[in-house]
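S.K.: sharing a model that was predicted from the sequence below.
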Amino acid sequence: MRQLPLEMTIAATVRTAECAGHHGLAVTLGHSPDDPLALRMDLYVTGAELPDTTWVFGRDLLATGLILPTGEGDVRVRPHGEDETDVELVSGRAWCVVRMAADDVREFVAGTRCAADSCDEEIGTALDRMLAETLRRGATNTDSQPPHT
């Protein structure tokens, strides 16, 4: 059974370097079974029909960030208390922290689980095929050759 793309819009707040305090915005989290290890986060700051910005990052980064701080570089995710999750986005000197209800994030991540499991299975099958083909051809490791006498 093929999983359909998943989209979920979440009410969130954002805090930036330029603006003090938290401001409301809509966040749409998206996941496609064609790229099961990634997710898309669209930020609708101005209320426009199209997102003001879109970030793409690892699905596992968001899943892990529900439990403990994770990430390096441009995207970091961490719990904020027990009920909220923060996603920190950094671009050059600009940054923002998007805060969402942890239950909403957890629900989204759970909906992506089937595709991630399928991807793990496909990778395992491909590796098994490569190993079987290598062994069938009788490839040898030159490091394990007996010494010449």
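M.R.: Cool, the structure landed. Numbering: from 1, shown residues only.
S.K.: CA only for contacts and neighbour counts going forward, please
M.R.: OK.
S.K.: run the chain-centre distance for the helix or strand harbouring Trp55.
M.R.: Using DSSP states H and E, Trp55 sits in strand 53-58. In terms of C-alpha atoms, centre = their mean, to the nearest Å, the gap separating the centre of strand 53-58 from the centre of its chain is 8 Å.
S.K.: got it, and stretch 71-82?
M.R.: Relative to the chain's own centre, stretch 71-82 is displaced by 12 Å; criterion: C-alpha atoms, centre = their mean.
S.K.: do stretch 60-76 as well
M.R.: 8 Å.
S.K.: quote the end-to-end distance of that stretch.
M.R.: For stretch 60-76, the first-to-last residue distance is 12 Å (C-alpha to C-alpha, to the nearest Å).
S.K.: put this next to the first one:
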Amino acid sequence: MGIEPPVVRATVIFGLRTFGAVPLPVRADLEYDAADPYAVSVGYHAGTGVVRWLFGRDLLADGLLAPAGDGDVRVRPAADESQVLVELNAPDGSAVLEAEAAELADFLDRTYDEVPFGDEALWFDFDRELSKLAMRD
């Protein structure tokens, strides 16, 4: 029996930015699974469901310091340096959420305790990922 890859979890309250109003609180469950060492999963609780986004751990880390991302997910420091903005763009709409930079940094620090930057390839199981793609047929 092999060793189970570590999983790091955190719950962060994001603020959904809306025009002319105070940001609405949105609970988000962050998860980093060393079995998928390059990615962070974020489940935003919206209404009665959860909207899950998967994006690069490096994107989140880079976005704490400077604008990062050029696709569906963009992360950047806010004007208030204690906050980070996460912009999500999908065919059904877009959202801008803000979170405490320190909370996201703490989560990332814990992921790097489990899988240090640069060691992701040691945890990545290429054969397992390839078999998942083959099963989608």
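M.R.: Great, that's in hand. Since the structure is predicted, the reported quantities are computational estimates derived from the model, not experimental observations.
S.K.: what's the TM-score here?
M.R.: The TM-score (TM-score structural alignment, normalised by the length of the second structure) is 0.76; 117 aligned residues with a C-alpha RMSD of 2.1 Å.
S.K.: returning to that earlier point: so which residues make contact with the strand holding Trp55 of the first structure?
M.R.: 37-44, 75 (C-alpha atoms under 8 Å, 6 or more residues apart in numbering).
S.K.: read off where the helix or strand where Arg128 of the second structure lies ends up in the first structure.
M.R.: Assigned by DSSP H and E, Arg128 of the second structure belongs to helix 126-135. With TM-score structural alignment applied, helix 126-135 of the second structure matches no range in the first structure.
S.K.: could you name the helices and strands sitting against that helix?
M.R.: With contacts defined as 3 or more C-alpha pairs under 8 Å, 6 or more residues apart in numbering; DSSP states H and E, helix 126-135 of the second structure has no helix or strand neighbours.
S.K.: remind me, longest strand of the first structure?
M.R.: The longest strand of the first structure (DSSP state E) is strand 6-16.
S.K.: quick one, the helix or strand following it and strand 6-16 angle?
M.R.: Note on strand 6-16 of the first structure: by DSSP H and E, the next helix or strand toward the C-terminus is strand 23-31. Orientation check (axes from the mean of the first three to the mean of the last three C-alpha atoms, to 10 degrees): strand 23-31 of the first structure against strand 6-16 gives 150 degrees.
S.K.: now the helix or strand just after strand 23-31 of the first structure on the second structure. Mean distance?
M.R.: Using DSSP H and E, the next helix or strand after strand 23-31 of the first structure towards the C-terminus is strand 38-44. Aligned to the second structure and superposed, strand 38-44 of the first structure gives a mean residue distance of 0.4 Å (mean C-alpha distance after the TM-score superposition for the first structure).
S.K.: re the thing from before, farthest pair within the contacts of strand 53-58 of the first structure?
M.R.: Greatest spacing in the contacts of strand 53-58 of the first structure, by C-alpha to C-alpha: Leu37 and Tyr44 (23.4 Å).
S.K.: coming back round to it: got the angle between the longest strand of the first structure and strand 38-44?
M.R.: 60 degrees.
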